[in-house]
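J.: 3D model of this:
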Amino acid sequence: MIPLVGLISCLIMLFCAAVLLFRIKEIQRFGDDVSEPLAAPPSLSVIIAACNEENTIEPALRRLMSDCEPNWEIIVVEDRSSDGTRALLERLAADSEHRLRLVLIDELPDGWLGKVHALHQGSLVASGDWFLFSDADIHIDGALIRQTLAHVERQRLDHLALLPKLMTKTFLTRIVIAAFVAVFALSSSRKRRQDAAELNHGVGVGAFNLCRRSVFRRSEGFEWLRLEVADDLALGLAMKRAGARHEVLVATWGLEVEWYPDLAGMFRGLEKNSFGAACHYSYPRALGAVVGLSLWALGPLCCVWTHPFACFLAYGSMAAVGFLGARHLNWNALPFFFAPVGFFFIGLMIANSAWSAWRRGAIRWRGTDYDLDELRRCQVLRL
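T.: Modelled structure (predicted):
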């Protein structure tokens, strides 16, 4: 029985490797061959939500402010921080020569996630022709923004999501990131992302969601996403439902973030949203995801003694596809060789998130507990 499980796992891994071979090639890079910046870049509002970002936000903001156009504004929404974030932002705003605009939030209304509410408040005061929603720890070059604005205007796009370069200090977290890239590629084809008829499938990226203001204003906006834990992904869906033409690309330069410093930080950071985003707050779905990812990662080992060639072929195919994918994305290939190990850890993260939700009967985010039944009712994203 156990060798049979191993053989089935090998077949599944071979099938996934074949699908990944085509899906990864669909992921396009931004930065290799792009248009020259526009002579007169359109006005832009960069909107950032910040909560307890005292240790990360200053270098990111200084990098952005150092290369701004006169008609760009940077709006930072300080959301009830308990550290020194507010004082730091007030000092930066005072020294910014009006490039940095600060919005302060002291109370969170009922029925809102803190980050979603903060982005909503920022969008209400934004005045640019384009809105760039980003995170507090994202490092963005002004030159990259100019080229993306030229790209969306010349391609007549309404929404552009860019995947950043994910910086991390440990090899194990790089392996998990490689696994996340594989899961993303498997779950989302370019054709499906761009098909206007696929109104239940859209993609956004928290690091870089560039939205045309006119289309964003006619979308359901953040009020529709008020209790959506995967707000960045769901923003892409909201734009698509409003008729936006959009693209998802991988930035080869000018956009980077230290996603999580280590594996423990990744577990803590994804505890709040893995259960909802991946499993729709369903414990049977979570169990299926954990078992499926574990079999994907370790299942072929069940037949390593009886069918060693099948086991080698399964893992070898994933390693080969990982190598090709890393070369295509211009990333370090070594972590992609070990992506199956990352699948196992993703399963553990989902299990940890589901266990935390079951233990509390709620999801805890930014110091607030959110009832699971209410989150289920208000969830809009279906991965």
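J.: drop to CA atoms for contacts and neighbour counts, all remaining ones
T.: OK.
J.: what about the residue of the chain most remote from its centre, which SS state?
T.: Residue farthest from the centre of the chain, counting by CA atoms, centre = their mean, is T306 at 40.6 Å. Each residue gets one of three states, and T306 gets coil by DSSP: H, G, I helix; E, B strand; the rest coil.
J.: what's near enough to touch it?
T.: With contact taken as CA atoms under 8 Å, 6 or more residues apart in numbering, T306 is in contact with P3.
J.: what about it, distance to P300?
T.: 11 Å (CA to CA, to the nearest Å).
J.: ok, now D129?
T.: With distances taken as CA to CA, D129 is found 52 Å from P300.
J.: and these two? Which one has more around it.
T.: Legend: neighbour count by other CA atoms under 10 Å for D129 and P300, higher for P300 (29 against 15).
J.: not counting its neighbours along the chain, what's nearest the more buried one?
T.: Counting by CA to CA, 6 or more residues apart in numbering, G6 is the residue found nearest to P300 once chain neighbours are left out, at 4.4 Å.
J.: the one you found: which element?
T.: With elements delineated by DSSP states H and E, G6 resides in helix 2-26, which encompasses its position.
J.: which strands and helices sit next to that helix?
T.: Under the contact definition 3 or more CA pairs under 8 Å, 6 or more residues apart in numbering; DSSP states H and E, helix 2-26 sits against helix 171-187, helix 283-298, helix 308-329.
J.: contact partners for L14?
T.: If you count contacts by CA under 8 Å, 6+ apart, L14 has them with L313, A314, S317, M318.
J.: would you do the same for the sequence below? I want to compare the two.
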Amino acid sequence: MFIFKLLVILTLGYWIMMLGDTLWARKLMRQLPASPKPGGSASTESFASAGLAQPRGTTAKELPLVSVIIAAKEEEASITETVKHLLNQTYPRFEIIAVNDRSQDGTGHKLEELRKWSQGKRQVEVPLTIIHVTTLPAGWLGKNHALYQGFLQARGQVILFTDADVLFQPHALADAVHYMKETEADHLTLTPKIVVNSFWLSAFVQYFFFALSLYIRPWRANIDSQHKHGMGVGAFNMITRQAYDRIGTHQAFAFRPDDDLQLGMRVKQAGLRQRLASGRTQLAVEWYKSLREAVQGLEKNIFSGFQYRVLPAAAGVIGQLLLFFFPFVAIFVLDGWVFWSYVLSIVLMLSVYSLLIQSLIGKIGKELLVFPATVCLLSYIVTRSVWLTLRQGGIHWRGTFYVLEQLKKMKR
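T.: So this is what the prediction gives:
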């Protein structure tokens, strides 16, 4: 019985601490604001059509050129829609560089069709560059290499790294550039709206981002006084060219599957200014199409979040089960003050969950009812990811096998 008393004290203390931290963190969680409309004078007519707020007398040519870089591997189902959404942006100065990363499907053909289509439309004035990567050099993960190849062709003062399945609302670039300028940020990363098509996938996605947030606490990106913890989201990493060069470009983390997070971490460690905001009204992405696909996708790379170390991964699974799952079991087998302490822990836990999900995703639904099941599912995925990686001696990622010993050497 002593062990249960000790465990409930630790559990209750943890959730009290997390509630306090979350209430404080909500002040740092921001929604990307829409860029205000200009005054409409003759000197700002170009901005009226773009929906940008710039000082009177500023011309569109004085806006920074944004280079949007997309890495696409086996993305024939989504790449056309993504590029067409980007071509519809109201921001007047940007280019698109789409990199076909050794795709075996019709991705390259789709991109070439898009280039011909854009060249034949008078109203489409956005330069569209297509790069076909056919080989992968040693020491690189495919996506990182593709993004870097895109950067080598980029002309912009601002670089946006994004994925091939992200849908942009027309004012997304305008809002982001305005916010970067307003906050004097070197790096802006946005969390998109996650599109899900089933109850169980929605429940798991919500729990995954809840657990991830408690693990990495992404809101610390908005604290300028700390330079240890940063954040990056693959759907939207916008960074100035100067800052990207300063962190060593993708060459500095060429062999990291979590390249988006690594970019954000290195921005902070370099002492640069970073901003994290919710872009759910500007961006949307269907992360996975089904729960099965989510499980299969995460089990390939979630071990990288623990830097391929077994003990931290084991601690993560055990901690989840003891702090997140066991309280739901304890209320059926224990009594007295221990019972009521676990009841209070559950109330605090679900309060933290609700506050974080409202900030990250924007809504709370009946998915909350299956919270314990999603805890078990994520614990299973982490365990299986460790087992598969060790058994295979590496990971299969985007059609390429990477040896574990190489991954460990490049973990920092």
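J.: kindly reformat the helices and strands packed on helix 2-26 of the first structure as TSV containing mean neighbour count and distance to S356 of the first structure.
T.: Putting those into TSV (neighbours: other CA atoms under 10 Å; distance: least, CA to CA, whole Å) gives the following:
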stretch	mean neighbour count	distance to S356 of the first structure
helix 171-187	20	21
helix 283-298	18	12
helix 308-329	19	32
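J.: of the ones you listed, which is nearest F133 of the first structure?
T.: Proximity of these to F133 of the first structure was assessed by CA to CA; the nearest stretch is helix 171-187, lying at 20.7 Å.
J.: where do the helices sit along the stretch 151-300 of the second structure?
T.: Secondary structure of the stretch 151-300 of the second structure, counting by DSSP state H, counting those that start in this stretch: helices at 172-183, 199-216, 241-246, 259-269, 291-301.
J.: surely S78 of the second structure meets A164?
T.: Yes - at 6.6 Å, S78 of the second structure counts as touching A164 under the criterion of CA atoms under 8 Å.
J.: out of the two, which sits in the more crowded spot?
T.: Comparing S78 of the second structure with A164 by other CA under 10 Å, the one with more neighbours is A164, at 25 against 16.
J.: just after the helix holding G6 of the first structure, pick out the following helix or strand.
T.: Stepping forward along the backbone from helix 2-26 of the first structure, the first helix or strand reached (DSSP H and E) is strand 28-30.
J.: and that following strand, which stretch of the second structure?
T.: Per the alignment by TM-score structural alignment, strand 28-30 of the first structure matches residues 30-32 in the second structure.
J.: quick one: contacts of the matching stretch?
T.: D175, A176, Y179, L190, L276, A277, S278, G279.
J.: distance-wise, check whatever residue of the first structure lines up with the second one relative to F22 of the first structure.
T.: Structural alignment places A176 of the second structure opposite T148 in the first structure (criterion: TM-score structural alignment). For T148 of the first structure, the distance to F22 of the first structure (CA to CA) stands at 26 Å.
J.: before we move on, what about L233 of the first structure?
T.: 22 Å.
J.: repeat for K191 of the first structure
T.: The spacing between K191 of the first structure and F22 of the first structure, counted by CA to CA, is 12 Å.
J.: those two: who's more crowded?
T.: Neighbours around K191 of the first structure and F22, counted as other CA under 10 Å, are more numerous at F22. The numbers are 15 against 10.
J.: in JSON lines: the contacts of stretch 30-32 of the second structure, plus neighbour count and distance to F204 of the second structure.
T.: Rendered in JSON lines, the data for the contacts of stretch 30-32 of the second structure read as follows (neighbours: other CA atoms under 10 Å; distance: CA to CA, whole Å):
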{"residue": "D175", "neighbour count": "22", "distance to F204 of the second structure": "30"}
{"residue": "A176", "neighbour count": "24", "distance to F204 of the second structure": "29"}
{"residue": "Y179", "neighbour count": "19", "distance to F204 of the second structure": "31"}
{"residue": "L190", "neighbour count": "25", "distance to F204 of the second structure": "21"}
{"residue": "L276", "neighbour count": "27", "distance to F204 of the second structure": "23"}
{"residue": "A277", "neighbour count": "24", "distance to F204 of the second structure": "22"}
{"residue": "S278", "neighbour count": "21", "distance to F204 of the second structure": "20"}
{"residue": "G279", "neighbour count": "24", "distance to F204 of the second structure": "21"}
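J.: could you identify the most distant pair in those residues?
T.: Between any two of those, the greatest separation by CA to CA is 13.6 Å, found for D175 and L276.
J.: returning to what we had before: mind putting the helices and strands packed on helix 2-26 of the first structure in TSV, distance to E256 of the first structure included?
T.: As requested, these are exported to TSV (distance: least, CA to CA, whole Å):
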stretch	distance to E256 of the first structure
helix 171-187	14
helix 283-298	28
helix 308-329	14
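J.: ok, which of those helices comes nearest P41 of the first structure?
T.: Nearest to P41 of the first structure among those is helix 308-329 (28.0 Å), distances taken as CA to CA.
J.: would you mind getting the angle between that closest one and helix 171-187?
T.: Angle of helix 308-329 of the first structure versus helix 171-187, following axes from the mean of the first three to the mean of the last three CA atoms, to 10 degrees, is 90 degrees.
J.: which outside residues touch helix 308-329 of the first structure?
T.: So helix 308-329 of the first structure is in contact with 6-7, 10-11, 13-14, 17, 20-21, 24-25, 29, 250, 252, 300-301, 303-304, 332-334, 336-340, going by CA under 8 Å, 6+ apart.
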